[in-house]
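Asker: Sequence below, structure please.
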Amino acid sequence: MAAFPGPEEADLVDALRRDAAWLPELSVVAVDERELVVGHALLTRLQVGDGWALALAPVAVAPEWQRKGVGTTVVRAALEAADAAGERLVVVLGDPGYYARFGFVPAARHQVTGPYPGNEEYLQALPLAGYDGRPHGVCRYPAPFSSV
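Answerer: As a prediction, the model looks like this:
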């Protein structure tokens, strides 16, 4: 998808599809009238401390479809699917101004820290309906994330 300047995010999705972290029911796409993919949001398994959560990444929207609600639609659909599946917590490393609209807050509020020092303000968490204060601790992203 042309949403990113290089192939890294598409390669990440391909690698995640082959990884144990892959949850096909939490991969959401938006298509246009020709059935071409114009947006994508992906949730994969993420270790947090001694428990499990979800990582939201990547989120991509084709340039000609940006600022038209496609990103919001695919992210909301993915989060709703995760909530319906009984998941407890979603973590994202991204722009706080963008992800706040979905209810994400600084991850530190939920005792979640990231593996990437210096990016604390970008690490955010969203507790879902089943959240009971766990998991908490340091995030360990699946191996494919080490390539981006």
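
Asker: hey, let's count contacts and neighbours off CA atoms from now on
Answerer: Noted.

Asker: So what's the residue count around residue 50?
Answerer: 11 (other C-alpha atoms under 10 Å).

Asker: Tell me the spacing between it and residue 127.
Answerer: According to C-alpha to C-alpha, to the nearest Å, residue 50 stands 17 Å off from residue 127.

Asker: residue with max distance from the center of this protein?
Answerer: Centroid-distance maximum for the chain: residue 34 at 26.3 Å, with C-alpha atoms, centre = their mean.

Asker: Where does that one sit, in terms of helix or strand?
Answerer: Following DSSP states H and E, one finds residue 34 outside all helices and strands.

Asker: tell me which residues of stretch 67-77 are tucked away?
Answerer: Neighbour counts using 16 or more other C-alpha atoms under 10 Å place 70-77 of stretch 67-77 among the buried residues.

Asker: whoops, stretch 136-148 was the one
Answerer: Within stretch 136-148, the residues that qualify as buried by neighbour count (16+ other C-alpha under 10 Å) are 136-142, 144.

Asker: can you put the residues you listed in CSV and add secondary structure?
Answerer: Formatted as CSV, the buried residues of stretch 136-148 follow (DSSP: H, G, I helix; E, B strand; the rest coil):
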residue, secondary structure
136, coil
137, strand
138, strand
139, strand
140, strand
141, coil
142, coil
144, helix
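
Asker: another one to check against the first:
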Amino acid sequence: MITIRQEEKKDYQQVFQLTAEAFKDMEHSDHQEQFLVEKLRESDAFIPELSLVAEDENSTIAGHILFTKIKIVNDKESFDSLALAPVSVKSEFQSQGIGAKLILEGHHIAKELGYESVILIGHEKYYPRFGYKKTSNFGISFPFDIPEENGMAIELVKDGLKDKKGVVKYPQEFGID
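Answerer: Model prediction:
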């Protein structure tokens, strides 16, 4: 039995360890995701309601997801969106649908909070099942080079990214200029 709830301060150490463990063998990781989570919690981009944990009946944190504020910027305009980064699931809990539950609950809460879209960099075979499409379909790009199929976005509401073309601007905590 897994429960999804908002992360609390008492969870921070478990989430740190979980995130470090989840990314330790990832090929395309700088293995700094746990530090990114810490930095983002202290930033203006942090939305407490969108830092979620998956907890089992023994109060073990099995997974964590974080959505933070980003902008999509072009020459004339700037649009609010969210970044999904990172999502972590403990190895012994993987392939049980916990990541999916975290993503879907995060989408639900983000929509309730008035957000219209989410942008991520992730595995091209995993995220489309949730409705993510290539950001290039929306005229959105990243401030660095990634394979086109790994940059994805979802509209949480109908036309949530319509005419919102531009480059993703991450909070400074991501270390991307």
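
Asker: which residue is nearest the centroid of the first structure?
Answerer: Nearest to the mean C-alpha position of the first structure, by C-alpha atoms, centre = their mean, lies residue 56 at 0.6 Å.

Asker: Quick one: map that one onto the second structure.
Answerer: Using TM-score structural alignment, the equivalent of residue 56 of the first structure in the second structure is residue 84.

Asker: so what's that match closest to, chain neighbours aside?
Answerer: Of all residues not flanking residue 84 of the second structure in the chain, residue 67 sits nearest, at 4.5 Å (C-alpha to C-alpha, 6 or more residues apart in numbering).

Asker: Shouldn't the one you found be within a helix?
Answerer: No: with three-state DSSP as the criterion, residue 67 of the second structure is assigned strand and is not in a helix.

Asker: Give the buried residues for stretch 63-76 of the second structure.
Answerer: By 16+ other C-alpha under 10 Å, the buried positions in stretch 63-76 of the second structure come out as 63-73.

Asker: Just checking the distance from it to the centre of its chain.
Answerer: Here the centre of stretch 63-76 of the second structure is set off from its chain's centre by 9 Å, with C-alpha atoms, centre = their mean, to the nearest Å.

Asker: Now the counterpart of residue 106 of the first structure in the second structure: closest residue in space that isn't a chain neighbour?
Answerer: Mapped onto the second structure by TM-score structural alignment, residue 106 of the first structure lines up with residue 134. Nearest residue to residue 134 of the second structure, sequence neighbours excluded (C-alpha to C-alpha, 6+ apart): residue 152, at 4.3 Å.

Asker: got the contact list for the alignment partner in the first structure of that neighbour?
Answerer: Using TM-score structural alignment, the partner of residue 152 of the second structure in the first structure is residue 124. By C-alpha atoms under 8 Å, 6 or more residues apart in numbering, the contact set of residue 124 of the first structure is 91-94, 96, 104-108.

Asker: So residue 124 of the first structure: helix, strand or coil?
Answerer: Secondary structure assignment for residue 124 of the first structure (three-state DSSP): strand.

Asker: now do residue 54 of the first structure
Answerer: strand.

Asker: Test my guess that it contacts residue 85.
Answerer: No: Residue 54 of the first structure is beyond contact range of residue 85, at 11.7 Å (criterion: C-alpha atoms under 8 Å).
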